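1. The following block contains a protein sequence and its predicted model.
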Amino acid sequence: MEGTNIFWHESRVCREDREQILGQRGVVLWFTGLSGSGKSTLANAVAGQLNAQGRLTYTLDGDNLRQGLNKDLGFSTAERKENIRRTGEVARLLVDAGLIVLAAFISPLRADRAQLRQLLGKDYVEIFVDCDLAVCEARDPKNLYQKARAGEIAEFTGISSPYERPENPELVVHTDQESLAECVSKVLRWLSATSERYVEQG
């Protein structure tokens, strides 16, 4: 039941005030791709480089959030949708605090990613971590593909559940063709060239 006596309270300190202190613009870098494509590895590597530059970041990882905030959710279509919705709301709070947020989620459905874009507006940057399914399956760091092929995991993305490739992402990195360092540089170059979202400190 939705509350009827709930009101939005404005803060005396606004997002612009926090961003001025940090010397950066808040933004959400949303890494989407198949399991094993390298989303978390890339997000963490980018975060490390940004922190080395004096940027304040926070990384949201799908597996990590499922151990806390989203531990009550399974992997049905409805629960995956709720997983992404909750994460989007957390990202919105963090970006309002002026942070550069790096979110690594399979997020396989275009409709869910479209909702994120609607929620976050210009703060949402979709990064498609493109990697051939065969390569992801060969890596299989968690043995998930093997379990899915054996029928031990139902509705596994890329095997028994679809992954809808992004149609208009802000950035595409090919982790089956480019090194991690090349992919990190690609993301950082994009950020540096987009002054509206990322401010270089002189």
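-> Great, that's in hand.
2. going forward, measure contacts and count neighbours with C-alpha atoms only.
-> Will do.
3. Please list all residues in contact with P141.
-> Contact analysis of P141 by Cα atoms under 8 Å, 6 or more residues apart in numbering lists G36.
4. distance between the ends of stretch 9-27?
-> End-to-end distance of stretch 9-27: 23 Å, with Cα to Cα, to the nearest Å as the criterion.
5. helix or strand right after the lengthiest helix in the chain?
-> The helix that spans the most residues within the chain, counting by DSSP state H, is helix 77-96. Note on helix 77-96: by DSSP states H and E, the next helix or strand toward the C-terminus is strand 100-104.
6. One more to weigh against that first structure:
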Amino acid sequence: MSNNIVWHQATINKEKRQGKNQHKSVILWFTGLSGSGKSTLANAVDHLLFERHLNSYVLDGDNIRHGLNKGLGFSDEDRKENIRRIGEVAKLFVDAGVITSTAFISPFREDRENVRKMVETGEFVEIYVKCSLEKCEERDPKGLYKKARAGEIPEFTGISSPYEEPVSPELTIETDSISVEEAANHVVKYLEEKGII
């Protein structure tokens, strides 16, 4: 980083924005295998928050790769850079007073922990969207597992690239045993219990 770059302190800080919004801002980091239901759950939670007139937004893995991260591939290094960039964007959203859901496979523990370190204690909520590989393959909403099994997609998480399960996530949601509605309500209840909303 250049020595000529200096952080400019905003006139309106995070606490003032949270006060205006009447809720705290956090990163809800949905992690899990492809097909586990991360995007579906993140959007269901976002819908419940929107209905309450709370400020929220979803950063989705595929959507981000259409723009901000479209130049990145799926090598370990590109995956790390993908998550680093998302972490920085999510941090800006938290500073803006927004409850920010991120739906990314984010296969490596270290990368998720690095994002946690970007924000203050309590502002990163790791949500393990747990679902068996068998169920994810059965769902296969984008046909990716089929392609991965056929060797058409190299470095596919869960097949030819590892997924490191969270060790101690704030929440574990088993999407192969409860409904989307139940799962979303579970996340919102957590936010209520922690005084975030």
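-> Now that the structure is in, tell me what you want to look at. Nothing here was measured: the structure is a model prediction, and the numbers come from that model.
7. orientation of the longest helix of structure 1 relative to strand 100-104 in degrees?
-> The directions of helix 77-96 of structure 1 and strand 100-104 differ by 160 degrees, with axes from the mean of the first three to the mean of the last three Cα atoms, to 10 degrees as the criterion.
8. How far does helix 77-96 of structure 1 sit from its chain's centre?
-> Its chain's C-alpha centre and that of helix 77-96 of structure 1 lie 10 Å apart, by Cα atoms, centre = their mean, to the nearest Å.
9. List of residues touching it?
-> With contact meaning Cα under 8 Å, 6+ apart, helix 77-96 of structure 1 is reached by 15, 26-28, 58, 60, 70, 73-74, 100-101, 103, 107, 112, 115-116, 119-120, 123.
10. Show me which of those are buried.
-> Buried members of these, scored by 16 or more other Cα atoms under 10 Å, are 26-28, 58, 60, 70, 100-101, 103, 107, 112, 116, 119-120, 123.
11. Restricted to strands, list the residues you listed.
-> The strands in this structure, assigned by DSSP state E, contain V27, V28, Y58, L60, I100, V101, A103 from these.
12. superposed on structure 2, where does stretch 39-48 of structure 1 end up, distance-wise?
-> Superposing on structure 2 and averaging over aligned pairs (mean Cα distance after the TM-score superposition for structure 1), stretch 39-48 of structure 1 comes out at 0.2 Å.
13. Excluding its own residues, what touches that stretch? List them.
-> 31-33, 57-59, 61, 102-105, 129, 180, 183-184, 187-188.
14. Show the residue spans covered by the helices in structure 1.
-> Under DSSP H, structure 1 gives helices at 15-22, 39-52, 62-65, 77-96, 110-120, 133-139, 144-149, 180-192.
15. Need the ones you listed in CSV (columns: distance to E155 of structure 1).
-> Converted to CSV, these look like this (distance: least, Cα to Cα, whole Å):
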stretch, distance to E155 of structure 1
helix 15-22, 40
helix 39-52, 20
helix 62-65, 17
helix 77-96, 9
helix 110-120, 17
helix 133-139, 16
helix 144-149, 8
helix 180-192, 29
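16. So for T4 of structure 1, which of those helices sits nearest?
-> Closest to T4 of structure 1 of the helices of structure 1, according to Cα to Cα: helix 77-96, at 20.4 Å.
17. buried residues in that closest one?
-> Using 16+ other Cα under 10 Å as the test for burial, helix 77-96 of structure 1 gives 80-85, 87-88, 91-92, 94-96.
18. just stretch 14-25 of structure 2 next, same as before
-> Residues of stretch 14-25 of structure 2 classed as buried: K14, R17, Q18, N21, H23, K24, S25 (neighbour count, 16+ other Cα under 10 Å).
19. which one of these is nearest K142 of structure 2?
-> S25 (31.6 Å).
20. ok, and the closest non-adjacent residue to L60 of structure 1?
-> Spatial nearest neighbour of L60 of structure 1, chain neighbours left out: A103 (4.6 Å); criterion: Cα to Cα, 6 or more residues apart in numbering.
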